[in-house]
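1. Here is a sequence together with a model predicted from it:
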Amino acid sequence: MLEAFLTSTGVVALAEVGDKTQLLAILLAARYKKSTPIILGIFLATIVNHLFAAAVGQWLTALISPVTLKWILGIGFIAMAAWLLIPDKIDEDAPIKESLGIIGTTIVAFFIAEMGDKTQIATVALAAKYHAVVAVVVGSTLGMMIANVPAVLFGEIAVKKFSPKVVHAIAAVIFAIIGISVLLGMKIGL
């Protein structure tokens, strides 16, 4: 369980740097200039989204044979490594529902932005690999908060200080190592 938690935290925190949801956090912080409701909205959206993703990962383990799952996970982690090297963008003119309030707007925007995103897919794969839904959800949510709270609090300064390309390259290497270890049948943790 500790390995699932730590790996989920580290992988998601690294994968989130420069991701579209982190850019969304900066956009929301610039627009509303109130960090607490934005951070709460990010937390709530992430918990729901990653709980769903982890449940899908757990469900997949019941449907797919262990050998097939090993190949899907191994190749999936390697594909995530490659995907991390493609920079994300967000449309700053995207409509944001003002009637939902800051928390509601953040929840809806984050939940939608996270659908099919790298970190959601990583959460599915991590839950399938570790069979530990709670540890993966708590870890992946913590990873999202580690990456997004500074983005909300420090906005563009935080993103300019840490090169997303370098962080994504590090995360890509970690995903590739996890993918290769899954294919080779080894256990690995961060």
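-> Received it, and whenever you're ready, just let me know what you need.
2. going forward, measure contacts and count neighbours with C-alpha atoms only.
-> Will do.
3. Against residue 152, how distant is residue 95?
-> 19 Å (CA to CA, to the nearest Å).
4. Now the helix ranked longest in the chain: buried residues?
-> When the chain is parsed with DSSP state H, its longest helix is helix 35-63. Neighbour counts over helix 35-63 (16 or more other CA atoms under 10 Å) mark 35, 37-47, 49-58, 60-61 as buried.
5. what number of residues lie near the closest residue to residue 119 other than its chain neighbours?
-> Once flanking residues are discounted, residue 119 sits nearest to residue 12: 5.7 Å by CA to CA, 6 or more residues apart in numbering. A total of 26 residues lie near residue 12 under the criterion other CA atoms under 10 Å.
6. for comparison:
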Amino acid sequence: MNAFLTALFMVVVAEMGDKTQLLSMAFATRFNALSVLIGVFIATVLNHALAVVVGTYLAQVIPISVVQIAAALSFMFFGLWTLRGDKLEGEDRVNTRYGPVFTVAVAFFMAEMGDKTQLATVALAARYHSPVYVLIGTTLGMLIADGLGIVIGDYLSKRVSEGLIKIVSASIFILFGFITLYEAMGYSAVTIGVMALLAILMAVIIYVMKKERGLEKH
């Protein structure tokens, strides 16, 4: 029980304001809140189970920088995807084939690879030798912290214009993509910051141009 309570507390504290909590907020503005929560749950169970079972061995097999670069690219992809809108040709097929749960689960699984929450799970499992309690505690902690993000995101989606939500959500994804790239490749913070701002600005311009073309057709 001590392992469970410690794991629960540590993860809730660690996740407050973390990128995955903000990602849950961004996803909740695009997908159904329940679908996002299920995706977060699946990703957390798989990721933390992996941390408990293989622990530090994973870092010896797959360089964490490779995982972080892949995560960075996925964040940028989700940012651009958010700006596409809901009526583009082919999107219905993508959603039918993959669905929001799969999309969220993959994004969260990659975001948690090498993150402090996963590393904390490894440390807790090594300390308490109670993998089941640690897994339950860390998973519940993630659901509590990210659940708050989902509630906030769902609230905003009902009270803020769709265009603003798309721009903010896309900016969050793109920004975290560049932050993750910074962590993986060691570029200067200034360089990454400038690149992120330019990418966000370009995304906003693309969205505005797309919206204007849509108005012209009508």
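-> Ah, there it is. Just so it is clear, the model here is predicted, and its values are computed rather than measured.
7. After superposition, what's the TM-score here?
-> The TM-score (TM-score structural alignment, normalised by the length of the first structure) is 0.61; 127 aligned residues with a CA RMSD of 2.8 Å.
8. quick one on the thing from earlier: now the next helix or strand after the longest helix of the first structure: which residue numbers in the second structure?
-> Later in the chain than helix 35-63 of the first structure, the nearest helix or strand by DSSP states H and E is helix 66-84. When the second structure is aligned by TM-score structural alignment, helix 66-84 of the first structure has no counterpart there.
9. Name the residues that touch helix 66-84 of the first structure?
-> Contacts to helix 66-84 of the first structure, defined as CA atoms under 8 Å, 6 or more residues apart in numbering, come from residues 15, 61, 118, 122, 125, 128-129, 168-169, 171-183.
10. For stretch 123-139 of the second structure, measure first residue to last.
-> Taking CA to CA as the measure, stretch 123-139 of the second structure stretches 15 Å from start to finish.
11. try stretch 109-119 of the second structure
-> 14 Å.
12. So residue 95 of the first structure, which state does it fall into?
-> Following DSSP: H, G, I helix; E, B strand; the rest coil, the label given to residue 95 of the first structure is coil.
13. so who does the equivalent of it over in the second structure touch?
-> Matched to the second structure by TM-score structural alignment, residue 95 of the first structure sits across from residue 77. For residue 77 of the second structure, the contacting residues are residue 174, by CA under 8 Å, 6+ apart.
14. can you tell me how far residue 77 of the second structure sits from residue 31 of the second structure?
-> As judged by CA to CA, residue 77 of the second structure and residue 31 of the second structure stand 16 Å apart.
15. thinking again about what came up before, could you say which helix or strand holds the residue nearest to residue 119 of the first structure?
-> Taking DSSP H and E as the criterion, residue 12 of the first structure maps to helix 2-16.
16. buried residues in that helix?
-> 3-16.
17. Might you quantify the distance of that helix from its chain's geometric centre?
-> Offset of helix 2-16 of the first structure from its chain centre (CA atoms, centre = their mean, to the nearest Å): 9 Å.
18. Show me what that helix is packed against.
-> Applying 3 or more CA pairs under 8 Å, 6 or more residues apart in numbering; DSSP states H and E, one finds that helix 2-16 of the first structure makes contact with helix 118-130, helix 133-154, helix 164-184.
19. Using JSON lines, lay out these together with mean neighbour count and distance to residue 106 of the first structure.
-> Below are these laid out as JSON lines (neighbours: other CA atoms under 10 Å; distance: least, CA to CA, whole Å):
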{"stretch": "helix 118-130", "mean neighbour count": "25", "distance to residue 106 of the first structure": "17"}
{"stretch": "helix 133-154", "mean neighbour count": "24", "distance to residue 106 of the first structure": "12"}
{"stretch": "helix 164-184", "mean neighbour count": "20", "distance to residue 106 of the first structure": "23"}
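20. what's the closest of the ones you listed to residue 100 of the first structure?
-> Residue 100 of the first structure sits nearest to helix 133-154 of all those, at 19.0 Å, using CA to CA.
21. Let me have the helices and strands packed on helix 2-16 of the first structure in JSON lines, extended by distance to residue 109 of the first structure.
-> Shown next, in JSON lines, are these (distance: least, CA to CA, whole Å):
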{"stretch": "helix 118-130", "distance to residue 109 of the first structure": "15"}
{"stretch": "helix 133-154", "distance to residue 109 of the first structure": "14"}
{"stretch": "helix 164-184", "distance to residue 109 of the first structure": "22"}
